[in-house]
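# predicted coordinates and the sequence they were generated for:
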Amino acid sequence: MEIHTGISERQRGDIAQGLSRLLADTYTLYLQTHNFHWNVTGPMFNTLHLMFEQQYTELALAVDSIAERIRALGFPAPGTYGQFVKLSSFKETEGVPDAQEMIKILVTGQETVVRTARGLFPIADEVNDEATADLLTQRLQVHEKTAWMLRSLLE
């Protein structure tokens, strides 16, 4: 069935492609954060274990929202590790770094997702896709705040 929302199929496809990259970055960050939650050690264990849990829980909800927006635009959402690896802007960290390095890695991951989301704004703005712009704004707020909180632990 055709979609008649005021945004052409090509434009919706461009937005869906950008959202697919955002989904891949968010899912990769989710996996990394969950891994660090399981494996963190040291004097900051309790603080980081709980913080990482809050962060990966929020990311799990985010991937659902992003995927549902892709579907609302009329396109399939990527959902395999292989697709995410191809679409993601960053790679997972192998092994188990120390707690300080985990924090640095997660700051970089949060900032990567911010850049991916920010890069999609011009496409959404061009076609007045307020729903995608709203989703992007919400994601920017969460990731910028999380990056700030993580950076604060390093000072």
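Right, received. Where do you want to start?
# okay, CA-based contacts and neighbour counts for the rest of this
Noted.
# select the longest helix from the protein.
In the chain, ranked by residue count with DSSP state H as the criterion, the top helix is helix 9-39.
# in that one, what counts as buried?
Of all the residues in helix 9-39, those buried under the rule 16 or more other C-alpha atoms under 10 Å are 9, 11-13, 15-30, 32-37, 39.
# try this one side by side with the last:
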Amino acid sequence: MFALYMKTKNFHWHTSGPHFRDFHLLLDDQADRILAVTDVIAERVRKVGAPTLRSIGDISRRQRFQDNDAESLTAFQMLAELREDNLQMAAYLRETHDICEEQGDVASASFLETWIDEA
């Protein structure tokens, strides 16, 4: 999730073109929402006794999304790539929801249902 936040924020910083302002604001809002979810996930992880992310290296080892630091992406290419990443994130959230239900973690499952619904 944190890697998706960073990718979204990166595209926010590097978007350009005729719709710059709209895309810039959209990506900033999206990044803020992802970061808020990341914080809640970290708190739930700690509450159930598991370790959270510890460093940039830890994030790098765990990330599931491809980096894209190309200098020549259009805003529309960025949005298309983030759309695919967000669809994949929704799939990961559904998988995690199933695990939470199997483990009887109703609170985490409830959070996940909200995020899946918003995806």
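Okay, I see it. Fair warning: this is a prediction, and the values are worked out from it, not measured in the lab.
# V113 of the first structure maps to what in the second structure?
Mapped onto the second structure by TM-score structural alignment, V113 of the first structure lines up with M89.
# which residues touch its match?
M1 (C-alpha atoms under 8 Å, 6 or more residues apart in numbering).
# and the one helix or strand it maps to with helix 2-14, angle?
Under the criterion DSSP states H and E, the helix or strand holding M89 of the second structure is helix 75-103. Per axes from the mean of the first three to the mean of the last three C-alpha atoms, to 10 degrees, the angle that helix 75-103 of the second structure makes with helix 2-14 is 160 degrees.
# and the next element down the chain from helix 75-103 of the second structure?
Taking DSSP H and E, what comes next after helix 75-103 of the second structure is helix 106-118.
# buried ones in that next one?
S108, A109, F111, L112, I116.
# now, which of those sits nearest L82 of the second structure?
Nearest to L82 of the second structure out of those is I116 (C-alpha to C-alpha; 16.0 Å).
# what about the nearest residue to H97 of the second structure once chain neighbours are set aside, distance to T96 of the second structure?
Using C-alpha to C-alpha, 6 or more residues apart in numbering and skipping the chain neighbours, the partner closest in space to H97 of the second structure is A109 (5.2 Å). Separation of A109 of the second structure from T96 of the second structure (C-alpha to C-alpha, to the nearest Å): 8 Å.
# the second structure: which residue goes with L59 of the first structure?
Checking TM-score structural alignment: L59 of the first structure goes with I34.
# list the contacts of its match.
M1, F2, L4, Y5.
# compared with the first structure, how much does the stretch of helix or strand it belongs to deviate?
Assigned by DSSP H and E, I34 of the second structure belongs to helix 20-47. Once superposed with the first structure, the aligned residues differ from helix 20-47 of the second structure by a mean of 0.6 Å; criterion: mean C-alpha distance after the TM-score superposition for the first structure.
# mind checking what helix or strand follows that helix in sequence?
Downstream of helix 20-47 of the second structure, the next assigned helix or strand under DSSP H and E is helix 56-62.
# how far does that following helix sit from the chain's center?
Counting by C-alpha atoms, centre = their mean, to the nearest Å, helix 56-62 of the second structure is centred 14 Å from the centre of its parent chain.
# that one vs the first structure, average distance?
Looks like 1.8 Å for helix 56-62 of the second structure (mean C-alpha distance after the TM-score superposition for the first structure).
# what are the buried residues along the helix holding I34 of the second structure?
Under the neighbour-count criterion of 16+ other C-alpha under 10 Å, helix 20-47 of the second structure has F23, H24, L27, D28, Q30, A31, I34, L35, V37, T38, I41, R44 buried.
# JSON lines for these, including distance to Q77 of the second structure?
Output for the buried residues of helix 20-47 of the second structure, formatted as JSON lines (distance: C-alpha to C-alpha, whole Å):
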{"residue": "F23", "distance to Q77 of the second structure": "12"}
{"residue": "H24", "distance to Q77 of the second structure": "14"}
{"residue": "L27", "distance to Q77 of the second structure": "13"}
{"residue": "D28", "distance to Q77 of the second structure": "17"}
{"residue": "Q30", "distance to Q77 of the second structure": "16"}
{"residue": "A31", "distance to Q77 of the second structure": "17"}
{"residue": "I34", "distance to Q77 of the second structure": "20"}
{"residue": "L35", "distance to Q77 of the second structure": "22"}
{"residue": "V37", "distance to Q77 of the second structure": "25"}
{"residue": "T38", "distance to Q77 of the second structure": "25"}
{"residue": "I41", "distance to Q77 of the second structure": "29"}
{"residue": "R44", "distance to Q77 of the second structure": "34"}
